[in-house]
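1. Build me a structure from this.
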Amino acid sequence: MAPRARTRRSHPAPFKQGRLDSLCGLYASVNAMRFACHTEGITTKISWNEVFRIMVEQIDARWRLADVLTEGTDSPEIQLCFRAAAVYLKKRHGIILRVTWPWSKRKVLNPATALQQLAQRLERGNALFFGYDGHKESHWTVVIGVTRTHVILMNSCYGPTMMLSDFAFHPEGHLARHQTYVLSAWSAALINISRL
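-> Modelled structure (predicted):
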């Protein structure tokens, strides 16, 4: 049988959503709140588009939206987004949103142990907002479970799991050449949702 001739594509492959934008922080914020509402049994018709818009308006009022869109968000922008969402959820739906950063004062921690401990708190009304830096990417996502070897994600892009052994910790987020991903003091936020 003769090998098939390769046909040349007449145009480049299209970029997928998320390839040119850096909105994972906003998507992960919304997904964390949605997950926490779901585990709390809150089925109120929340307009997540409206929550997203409120967060984008807050970012645009304080920072250049073009910069955030192309360079991504860091913890100050994320904290602002959660504060804006908390005001909206309380006023419009009678829902209390609490956000705590359990590693914010840590200088040393074992990522696998710390993530497994936080995952034990993912019962009713809680979600784990999670960010990491790597050599080729930085990303925000939502942790919905942790096994002995993997982190299970509710991810807006990339895969549904990551290996626990791929993470190292540095309080300021410095990534060494031999490390795959680094977590910092601001890499994890515990999201709690409850009714008034």
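2. okay, CA-based contacts and neighbour counts for the rest of this
-> Fine.
3. Could you list the residues in contact with the lengthiest helix in the chain?
-> Ranked by residue count under DSSP state H, the longest helix found in the chain is helix 75-93. By C-alpha atoms under 8 Å, 6 or more residues apart in numbering, the list of residues contacting helix 75-93 from outside reads 25-26, 29, 44, 46, 51, 54-56, 58-59, 95-99, 186, 196.
4. Can you flag which of those residues belong to helices?
-> Going by DSSP H, the helices hold 25, 26, 29, 51, 54, 55, 56, 58, 59 from those.
5. one more to put side by side:
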Amino acid sequence: MKGYSRDISSFPPFQQGGLDSLCGLYSIINAERFINHSSDEETQQLFDDLVHFLTRRKLLSKLLIGGIIHTEMLTILDKVVGKQRISNVQIPWRGVQNPDLTKFWKSMQNFLDGTSNRAIILGLQGYHDHWTVIENITSRSIMLYDSALIKRLPRSSCTTVYATWKRKHLLLPAQTYFLSNEAIDINQYDY
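-> You can find the predicted model right below:
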């Protein structure tokens, strides 16, 4: 990163339970916490708001057991998280089928590079069927701020096409959310 360091060690990621499928909700909570450096109380309030929203929509048990899908993630980001907590949510790779890993990787690097109030929620399949938050990305690895305590994804193990024994981490560009509390000009990230 260029001349700046993210010190998030005083705000460890909240973790999901071992038997639930709430990684999507925790990725939202952790992204908001990462961007805003939210207190435990503020984070608890967001969690409460999410649970109440899902209960009213009769989705809580479904998400608890089966996890969250892309369209539900969009609705939650819009209706619950909203402009008060994260002012800008972009899905720059929506509708792009299997983009080149190098181009996708570089766009994530460029988005996060040197800016403290940004995060990326990344959808994964393959070895992990999971939602996570990218803390930092280098040319060789993705470092995560993750509810399941996954720390890193080596680039040599990632793909955007299909998972194999060597490239076991299938990154889902169309289910990747660029989050920020500032205006984002998505054209500058070479999508």
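6. Quick check on the contacts of helix 75-93 of structure 1: which are buried?
-> 25-26, 29, 51, 54-56, 58-59, 95-97, 99, 186 (16 or more other C-alpha atoms under 10 Å).
7. out of those residues, what pair is the most spread apart?
-> 95 and 186 (24.6 Å; C-alpha to C-alpha).
8. Okay, and the alignment partner in structure 2 of residue 131 of structure 1 sits in which element?
-> Counting by TM-score structural alignment, residue 131 of structure 1 corresponds to residue 123 in structure 2. If you go by DSSP states H and E, residue 123 of structure 2 is part of strand 118-126.
9. and that strand, what does it pack onto?
-> helix 23-36, helix 101-112, strand 130-137, strand 169-180 (3 or more C-alpha pairs under 8 Å, 6 or more residues apart in numbering; DSSP states H and E).
10. What's the average distance for that strand when superposed on structure 1?
-> On superposition with structure 1, the mean distance recorded for strand 118-126 of structure 2 (mean C-alpha distance after the TM-score superposition for structure 1) is 0.9 Å.
11. Need the residues that contact that strand.
-> Contact partners of strand 118-126 of structure 2, identified using C-alpha under 8 Å, 6+ apart, comprise 27-28, 31, 34-35, 108, 111-112, 129-135, 162-164, 168-173, 175-181.
12. who are the neighbours in contact with the residue sitting nearest the centre point of structure 1?
-> Centroid-nearest residue in structure 1, with C-alpha atoms, centre = their mean: residue 141, separated by 2.6 Å. Residue 141 of structure 1 makes contact with 24, 25, 27, 28, 29, 129, 130, 131, 153, 154, 155, 156 under the criterion C-alpha under 8 Å, 6+ apart.
13. Identify the residue of structure 2 aligned to it.
-> Aligned partner of residue 141 of structure 1 by TM-score structural alignment: residue 132.
14. what does residue 109 of structure 1 give?
-> Checking TM-score structural alignment: residue 109 of structure 1 goes with residue 99.
15. Can you name the residues that contact its match?
-> So, once contact is read as C-alpha under 8 Å, 6+ apart, residue 99 of structure 2 ends up touching 160, 161, 173.
16. For the residues you listed, which single residue is the most surrounded?
-> Of all these, the highest neighbour tally under other C-alpha atoms under 10 Å goes to residue 173, namely 25 neighbours.
17. separation between residue 62 of structure 2 and residue 53 of structure 2?
-> 13 Å (C-alpha to C-alpha, to the nearest Å).
18. any common contacting residues for those two?
-> In contact with both residue 62 of structure 2 and residue 53: no residue, using C-alpha under 8 Å, 6+ apart.
19. what would the contacts of residue 141 of structure 1 look like in a markdown table with distance to residue 73 of structure 1?
-> A markdown table is the format used below for these (distance: C-alpha to C-alpha, whole Å):
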| residue | distance to residue 73 of structure 1 |
| --- | --- |
| 24 | 8 |
| 25 | 6 |
| 27 | 11 |
| 28 | 11 |
| 29 | 11 |
| 129 | 13 |
| 130 | 13 |
| 131 | 10 |
| 153 | 19 |
| 154 | 18 |
| 155 | 16 |
| 156 | 15 |
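20. Report the buried members of these.
-> 24, 25, 27, 28, 29, 129, 130, 131, 153, 154, 155, 156.
21. Leaving out sequence neighbours, find the closest residue to the third one.
-> Spatially, and ignoring its direct neighbours in sequence, residue 27 of structure 1 is nearest to residue 156 (6.6 Å; C-alpha to C-alpha, 6 or more residues apart in numbering).
22. Next, the contact list for the one you found, please.
-> For residue 156 of structure 1, counting by C-alpha under 8 Å, 6+ apart, the contacting residues are 24, 27, 28, 141.
23. hmm, 7 Å instead?
-> By C-alpha atoms under 7 Å, 6 or more residues apart in numbering, the contact set of residue 156 of structure 1 is 24, 27, 28.
24. Trace the last one over to structure 2, please.
-> Right, the one you point to is residue 28 of structure 1. Under TM-score structural alignment, residue 28 of structure 1 pairs with residue 27 in structure 2.
25. Kindly report the same for residue 58 of structure 1.
-> Checking TM-score structural alignment: residue 58 of structure 1 goes with residue 53.
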